[in-house]
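Participant: how would this look folded up:
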Amino acid sequence: MHVSTLVLAALTSALAAAAPAAQHTKRACTVTFPTNTATIHLAKNPAVNIPQDLAFTVPNGAGGPCSLVATFPAGYPIASSGQTQVNVFDVDGPAAGAIVGTVTFASSAAGPTFVTINSFACRPSMRYRLELAGTQGAVDFAEGAGAGVAVTYNC
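Facilitator: All right, here's what the predicted structure looks like:
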């Protein structure tokens, strides 16, 4: 009986150590939209390439990572034609000039759309360039008021 008590005590200790930590609820993220635009307008054809730079201001001490996201409520109007995949370039961060993500902007009639493009260390100023990846296409939508390209932090 003494052996079974020791085995039971050891088993109870092992299970307690393997038990998951207390569950924490995820905090709502702080969301900031670009400071320099109200409309996303991208266009590209053999004669013209119209990219767009987006600038975000993040407060000092913001909890990271900072994530570049595309967020749209259900049924949000996005006009597009041709090839609509968008390359996202870092403008002023540690990977300046590099493609840091790709996204195809879309909204769903069934519910909200939320896509993380990439996550980065938070900086007070974060700038990205959006440019159509294909040879011919266009994308247009209103930016802000809870829709468009944003940076999230303090999640």
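Participant: drop to CA atoms for contacts and neighbour counts, all remaining ones
Facilitator: Will do.
Participant: Helices of the chain, residue ranges please.
Facilitator: 2-18 (DSSP state H).
Participant: Contacts only, for Ala106.
Facilitator: 72, 78, 113 (Cα atoms under 8 Å, 6 or more residues apart in numbering).
Participant: Would you mind measuring from the closest residue to Ala28 other than its chain neighbours to Val139?
Facilitator: Using Cα to Cα, 6 or more residues apart in numbering and skipping the chain neighbours, the partner closest in space to Ala28 is Cys155 (5.9 Å). Note on Cys155: its distance to Val139, by Cα to Cα, to the nearest Å, is 29 Å.
Participant: just Phe114 next, same as before
Facilitator: Distance check for Phe114 against Val139: by Cα to Cα, it reads 18 Å.
Participant: of these two, who's got more company?
Facilitator: Val139 (23 against 16; other Cα atoms under 10 Å).
Participant: Spatially nearest residue to the more buried one (excluding sequence neighbours)?
Facilitator: Ser80 (4.4 Å).
Participant: Just to check, the one you found is in contact with Leu132?
Facilitator: No: with contact defined as Cα atoms under 8 Å, Ser80 does not reach Leu132; the gap is 11.1 Å.
Participant: Please give the structure of this sequence too, so both can be compared:
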Amino acid sequence: MQYFTVAAAIMSTALFASAAPTSTPLERRACSVAYPQSIGFPINYDIHQDAGKTNVRDDFISFTNIPAGSYGCQLEVNFPAGYTIESSGNSKVNIFTEYGANKGSLFGTVEFASSPVAPTKYIINSATCESVMTYRMSIASDCDAGRVAFADTKDAGLTMTYNC
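Facilitator: Just a heads-up that it's a prediction; the model follows:
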């Protein structure tokens, strides 16, 4: 009799457990995207310098449309296949933070390039989201001449992703 009672208890527990609701699979969340502040697109960037770090022309990029409470801000570069980017000499670009407590610090280094056959995407760096996030782009070399120029549009260039 005890055997029957124990077996019945185990069976009812197993049946109850199998009838318990199952959780739904997690859905991948979409990131929000902020575009650089501008009067309109395209934004034409032309970052260059002559040898000896003379005739320097830096460009600035600012994001002012990130909602309060956002998290995981990530500065990204996206170019469709074959996107035109003009470059010459030493075209690596340093990106410096121009806001908050870390103003003036190196945020990342990038060589703007696109693939002739596939879209190109790379992440420069991530930071805590702020209401205004501004960066300065400058040729990275302290002595070589260099230039990089491209048009930033809604389909190509720099963006800030957040809430991923």
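Participant: quick one: TM-score?
Facilitator: After superposition, the two chains reach a TM-score (TM-score structural alignment, normalised by the length of structure 1) of 0.80; 134 aligned residues with a Cα RMSD of 1.8 Å.
Participant: can you tell me which residues contact Ser13 of structure 1?
Facilitator: If a contact means Cα under 8 Å, 6+ apart, then Ser13 of structure 1 has no contacts.
Participant: What's the match for Ser88 of structure 2 in structure 1?
Facilitator: In structure 1, Ser88 of structure 2 lines up with Ser81, judged by TM-score structural alignment.
Participant: Give the aligned equivalent of Ala98 of structure 1 in structure 2.
Facilitator: Match for Ala98 of structure 1 (TM-score structural alignment): Ser105.
Participant: contacting residues around that match?
Facilitator: Neighbours of Ser105 of structure 2 in contact, by Cα under 8 Å, 6+ apart: 96-98.
Participant: Go through those residues and name the one nearest Ala51 of structure 2.
Facilitator: Proximity of the contacts of Ser105 of structure 2 to Ala51 of structure 2 (Cα to Cα) peaks at Phe96, which lies at 20.8 Å.
Participant: Chain neighbours aside, what residue packs nearest to that closest one?
Facilitator: Leu106 (4.5 Å).
Participant: Test my guess that that neighbour contacts Asn94.
Facilitator: Yes: counting by Cα under 8 Å, Leu106 of structure 2 does reach Asn94; the two are 6.9 Å apart.
Participant: Between the two, which has more neighbouring residues?
Facilitator: Legend: neighbour count by other Cα under 10 Å for Leu106 of structure 2 and Asn94, higher for Asn94 (19 against 15).
Participant: show me what contacts the closest residue to the more buried one other than its chain neighbours?
Facilitator: Nearest residue to Asn94 of structure 2, sequence neighbours excluded (Cα to Cα, 6+ apart): Thr109, at 4.4 Å. The contact partners of Thr109 of structure 2, taken as Cα under 8 Å, 6+ apart, are 92-95, 124, 140.
Participant: cool, now which of these survive the switch to structure 1?
Facilitator: Mapped onto structure 1 and checked by both residues aligned by TM-score structural alignment, their matches' Cα atoms under 8 Å, these keep the contacts 92-95, 124.
Participant: Can you show me the strands along structure 1?
Facilitator: 30-32, 39-44, 49-50, 52-57, 66-72, 79-82, 86-90, 99-103, 113-120, 125-132, 137-142, 148-153 (DSSP state E).
Participant: got a list of contacts for the shortest one?
Facilitator: Strand 49-50 of structure 1 is touched from outside by 41-44, 131, with contacts defined as Cα under 8 Å, 6+ apart.
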